[in-house]
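[1] I'll drop the sequence and a predicted model, then ask my questions.
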Amino acid sequence: MSITISTAGHVDHGKSTLVEALTGVDPDRFAEEKARGLTIDLGFGSAPLPSGRSVSIIDVPGHERFIRNMLAGVGAVDACLFVVAANEGWMPQSEEHLRILELLGVSHGLIALTKVGLCDADIAELARLEVEERVEDTFLAGAPMVETDVVDDLGVDDLRAGLDDLVDRTPAAADLRRPRLWIDRAFAARGAGTVVTGTLTGGQIRVDDELELRPRGAVVRVRALQSHHSQRTKIGPGNRVAVNLSGVSHQEVVRGDVLVRAGQWHMTNRFDASLTVLSTLDHEVSRRGAHAIYVGACELPARMRILGLEALSPGEAGHVRLHLPQRLPLLPGDRFVLRESGRAETIGGGTVLDIDPVLAASRARPDLSIDRVVAERGWVEAERLALLTGQRREPDVGRWVVSPTVLKGSKARLRAAVDDAGPLGLDIAGLDEKDRAVLSLMEEMATEGGRVRPIGQSDPFENHRYTAALEAAPFTPPDPEAVGVDRSEVRELVKRGVVVEQDGVFFAASTLVAARSAVAEMLADQPDGVTVAEVRERLETTRKYALPLLAWLDGQGATRRRGDVRIAGPRL
């Protein structure tokens, strides 16, 4: 699995220096950045991890004047590396960056406490406590925090290990079979021509694919793909990717343009959304004033109407309708940030709800035929169709009336997605409501345990080889990599309760039952408690595995730690 993360944090807290230490690449590309020691635009790098994987890192500027560039970098990331300097502590852009990440729905992260060599240990500890307090009610609550100082090479290896863990904790990007690449950079490469970069979401792209460049509508062809400095023939969602294109000049491409597959996306310049106003704002938000929306890597002016209210107060949520000057390929569930252009401040953010808001009933067009509307839009809610045309038709799929051509294409796309998923099955959590509705019509598919497989295909997890490997060496369990098992399969085994993870170590569920029984026998003979060494000897294991086993027993209430020993817990 591959994910893309962004840095975040106040200016001059060491984000770029940290990225260079992790990737070997200076993310500050421009002479002005190097001269001023200040990141102005986005930088990119790929960091090798102890597991042998790599993670893509987007380095964003920390200065408040370049917050627009920061927003372009975090629009499609999976997780963040949040940076706070120990010698300065929490600062204004620390707060703004954290709020922006929350508005965009980023839910996983790792904290780096940088520059610890520039202050006393007491100051660093105060900074740590301050950061923990500031993130207490956010997605970073409880996130690992690594102390670093690049000058002394302190903590960089620990940070790599933390990033490895972050990759494991972050859910894989959903493959909807509808690729969408928000472009954040375009340039001409010698001997290759136009190259664009971005973070891929929604689906795979392959060499020789024909795609559309929106909003221009130009048809382009993928000549080559690169990710993590390697040439690829295909790339899936969640990856940073460089795409070599034919059919367009790099001068015709700007940040915020989008690559999509023709016919797969509804392009809209008007949508309804939920909007949450930042609680830290010092004024109400109304339709008045100039607003700018940030979605993906795109920045556009937006006209806003608050539905049912005149204004929203700080911390208040409501429904809004947004009008844009150009059409974008959006989906319900897409996240965005809204800023007030005149004040140059972030006012809030939200979630796209409806990409085709219904016209008022008084504006129904009886002259519009149902077939024409459905043919033009592909999917139309039956109730909306009645409002648009004054005529009624029973829904074909769920609550929608669907064009036969679009329905046929959706079924073919889902069959291909199930085939690509292999024995693991297609994770239904990654599908939107429409795809789930189509699947309910496909009699050749079966859904079990949250995954879709062709009927008759056996469940590959019933007698999985990793479970067998763990049961064969119960108290010295092998890592997934040692058995050649992908971590996505292990996550499924954990989800089913067949395998249990404790402190980064995987055990068969049967092993924990055996460990509980063995420790219970020991405590029956030694009611004053047993040591780690005694448990280690009884189970014929090592401290590496005895500690997480005992931690699991503590968590279950089977044992309780008292000094250097474990005594019987209330649930032994």
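    Looks like it arrived, so ask away.

[2] drop to CA atoms for contacts and neighbour counts, all remaining ones
    Will do.

[3] List the buried residues for the helix or strand where Ala446 lies?
    Element membership for Ala446, per DSSP states H and E: strand 445-448. Buried residues in strand 445-448, counted by 16 or more other CA atoms under 10 Å: 445-447.

[4] Next secondary structure after that strand?
    Taking DSSP H and E, what comes next after strand 445-448 is strand 451-454.

[5] so how far is that following strand off the chain centroid?
    Relative to its chain's centre, strand 451-454 lies at 24 Å (CA atoms, centre = their mean, to the nearest Å).

[6] which residues touch the single longest strand found in the chain?
    As assigned by DSSP state E, the longest strand anywhere in the chain is strand 317-329. Contacts with strand 317-329, where a contact means CA atoms under 8 Å, 6 or more residues apart in numbering, come from 214-215, 265-277, 300-308, 312.

[7] After it, which helix or strand is next?
    strand 335-340.

[8] Show me what counts as buried in that next one.
    Buried-residue list, strand 335-340, by 16+ other CA under 10 Å: 335-340.

[9] that older thread, take the contacts of strand 317-329 and, keeping just the buried ones, write it as a ChimeraX select command.
    A single ChimeraX command selects the buried members of the contacts of strand 317-329 (16+ other CA under 10 Å):
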select :214,215,267,268,269,270,271,272,273,274,275,276,277,300,301,302,303,304,305,306,312
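
[10] What's the end-to-end length of stretch 330-350?
    This stretch, stretch 330-350, spans 13 Å end to end (CA to CA, to the nearest Å).

[11] Can you point out the buried residues in that stretch?
    Buried, per 16+ other CA under 10 Å, within stretch 330-350: 330-332, 334-340, 346-350.

[12] and which of these is nearest to Val406?
    Nearest to Val406, judged by CA to CA, of the buried residues of stretch 330-350 is Leu331 at 16.5 Å.

[13] adding another structure so you can compare the two:
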Amino acid sequence: MKTCCVVVIGHVDHGKTAIVRALTGIETDRLPEEKKRGLSIVPGYAHASYPSGIVDFIDVPGHEDFIQAMVSGASGARAALLVISATEGFRAQTLEHLEIAAALGIDEVLVAVTKSDLLATAEREDRMAQIRHALTETLLVDVEMIACSALTGEGLESLHSRLEALITQPSQRVAPPDAFLPVDRVFSLAGRGTIVTGTLTGGALASGAQAQLMPPGVPVTLRGLHTRGEERETVQAGERVAVNLRGIAVAQIPRGAVLWSGGDYRPSLCMDVALTRPARGAPTLKHNEQVRVLLGTASTVAQVRLFKTETGGGTYAQLRFQKPIVAFAGQRAVLRRLSPQQTTGGAIVLDPQSTPVRPNDTLRIALLAAVTRQDISGVAANLARAQGGAFSLKQMARLMRRSVEAVQTAFGQRLISLGPGLVTTQGNITDCTFKITTALTSYHIKHPLEVAAPRSVLSGLKVNPELLTHAETVALEIGLIRAHGKRLALSAHDPVSLLTPDQHRRMSELEAMFANAALTPPRQQDLAQDALDRDLMALLLDTGKLWSLPNIALGQTIVCHRDALDAAAAQLRGAFPPPLSFSTSQARSALSTSRRVIVPVLEYFDTQGITLRTNDLREMAPDFAVPPPDAT
């Protein structure tokens, strides 16, 4: 069944409620005060059935004191029926209601000139011409005007015909991918409990389904759905609906709450928006100005932070709220001055879950421009630039007003997963790999005698950590870089080949010193401690010619030549063939060394399975080879 939601707007006392009653047979003024005062205070609801479907009417208050109620009712509408009294013509609230409808993105408008039966033919023609002239200064230059009367029935047939035509027209309103119901009424019924009502946008709601109410962020169950007085199993987007909730009390539901199902809607204190055409005669918004934001059924105060674009204009802004508010990307809002109360224009929510940035943040401005164009490649590129080369699929889906699955389908194989919900592109991986190799190249130039660079050289790269890990893995797999323990180096980097003849000679002298010392190695502090010797010692250790062994008990480290360790293992095997056991003291005597040396040597042999330790005794393993210690 096709439906269309139409908001009935216009100046107070111009006959909105009467024309709805004439069209539907339903009285929308329900409150005693409304009947007593003869004007609408809260939105009223009615519907009319046609062969093509159903039109739901929202009769909103026309008095300027009830603008919030008017916006609340109009926010879910697809079209508007503008009611203008033939006896009074175009008035202040006629214009303001039109401007609010435009700010809310309601472009389809029908004009009903009511009370036409009260004017003579010539007077009626003059009034129609006056109204037409007034409309030329709005967006409704060529709109059809239908003269009608709720009392005589004149023009109602034409109105019915135009209204039915709206049902079959495709909606141009932006909607979220999942069910989103701004709550406009909350009450309870005996035997049923909590009831909320609203105009559904986005996806469908189903009885028995789970949903969330934000705020306060409470999970609820949909006990039942009612629309137009009938119980329903499902309700489609665009319909007025009453939802019976389980899991929450009436007192827990604040004004402006949203019932949603299936999406990623979260309360936020900061939203990025595009400012729409300001209301006629309204003052220009100022940076840091406090305004009232009417968004869905919510009314709250926010600070306007204007972005500084290249043209110096204020096309984009951040709204920073005093309390969390829920919205979806593409949702329309109305902005009003606090004092004097006046509609200043509208806003389109671009990112409902933004973060505060400076007004001259060029990356954010570029992102918002791409979001405005709904340029999926541009949005992805700007998110990646702002977030170190990677971005969240949920964030991308939110900005593009699509589901995560739709975003993945749009990109095909171009998205590469970095972890749950985090993606990048091949171009970003290539850029990150280039940054890694550039950082390593720079380090190798500054420290040519070091075999590898500490991973900390990559910490200065402005790259997402998951992307950095992925790009590093790719670079290792293709042989662009190599790992040296916990350090990294370009595969082409060979510090030995960069030594001068004098450096080669000195390194050979140092190596010979340790080779000749066997298991009585010199202490490092006893060696010449100039910068070159330190670099050459580190190079000997990195290339595996010297090995570093810690003596944990003494808090010391000894350095031995690798041949000395091979010889020591062979010597111990000859002195204590398995399964003959030996003590640390016996091993020290067999190798003619000191306790300072034998303890770290045996502990290293233990860790490598060369010796098998039981309490204070050891025996040699049947087969062994001496591997080098782990490089650091």
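    Here it is on my side, so go on. Quantities reported herein were computed from a predicted structural model and do not represent experimental measurements.

[14] re the thing from before, okay, the buried residues of strand 335-340 of the first structure in a markdown table with distance to Trp379 of the first structure next?
    Shown next, in a markdown table, are the buried residues of strand 335-340 of the first structure (distance: CA to CA, whole Å):
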| residue | distance to Trp379 of the first structure |
| --- | --- |
| Arg335 | 22 |
| Phe336 | 24 |
| Val337 | 27 |
| Leu338 | 28 |
| Arg339 | 32 |
| Glu340 | 34 |
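
[15] Please list all residues in contact with Ile67 of the first structure.
    Ile67 of the first structure touches Pro61, counting by CA under 8 Å, 6+ apart.

[16] Quick check: the gap between it and Asp257 of the first structure.
    For Ile67 of the first structure relative to Asp257 of the first structure (CA to CA), the value is 19 Å.

[17] same deal with Gly350 of the first structure?
    In terms of CA to CA, Gly350 of the first structure sits 21 Å off from Asp257 of the first structure.

[18] Tell me which helix or strand the most centrally placed residue in the second structure sits in.
    Nearest to the geometric centre of the second structure sits Gln395, at 3.0 Å (CA atoms, centre = their mean). Per DSSP H and E, Gln395 of the second structure falls inside helix 393-400.

[19] how close does the next helix or strand after that helix sit to the first structure?
    Under the assignment DSSP H and E, the closest C-terminal helix or strand after helix 393-400 of the second structure is helix 404-411. Average distance, helix 404-411 of the second structure versus aligned residues of the first structure after superposition (mean CA distance after the TM-score superposition for the first structure): 3.8 Å.

[20] tell me which residues of helix 404-411 of the second structure are tucked away?
    Neighbour counts over helix 404-411 of the second structure (16+ other CA under 10 Å) mark 404, 407 as buried.

[21] try stretch 233-246 of the second structure
    Buried residues in stretch 233-246 of the second structure (16+ other CA under 10 Å): 234-246.

[22] Just the ones of these in strands?
    If you go by DSSP E, these have 234-235, 240-246 in strands.

[23] Looking at the residues you listed, which two lie furthest apart in space?
    Farthest-apart pair in those is Arg240 and Arg246; separation 19.7 Å (CA to CA).

[24] would you list every one of the helices in the stretch 401-550 of the second structure?
    With DSSP state H, counting those that start in this stretch, the ranges of helices along the stretch 401-550 of the second structure come out as 404-411, 426-446, 465-477, 501-517, 531-542.

[25] so which of those helices gets nearest Asp29 of the second structure?
    Closest approach to Asp29 of the second structure among the helices of the stretch 401-550 of the second structure is made by helix 404-411 (43.1 Å; CA to CA).

[26] so what does the closest one touch, helix or strand wise?
    Packing partners of helix 404-411 of the second structure (3 or more CA pairs under 8 Å, 6 or more residues apart in numbering; DSSP states H and E): helix 393-400.

[27] The helix it packs on versus helix 404-411: what angle between them?
    80 degrees (axes from the mean of the first three to the mean of the last three CA atoms, to 10 degrees).

[28] So what touches helix 393-400 of the second structure?
    Contacts for helix 393-400 of the second structure (CA under 8 Å, 6+ apart): 264, 328-329, 350-351, 371, 374, 376, 379-380, 403-404, 406-407, 421-423.

[29] List only those of those flagged as buried.
    Buried by 16+ other CA under 10 Å: 328-329, 350-351, 371, 376, 379-380, 403-404, 407, 422-423, out of those.

[30] Make TSV out of the residues you listed and add distance to Asp126 of the second structure.
    As requested, those are exported to TSV (distance: CA to CA, whole Å):
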residue	distance to Asp126 of the second structure
Phe328	45
Ala329	44
Leu350	44
Asp351	47
Val371	46
Ile376	51
Val379	52
Ala380	56
Ser403	52
Val404	56
Val407	55
Leu422	64
Val423	64
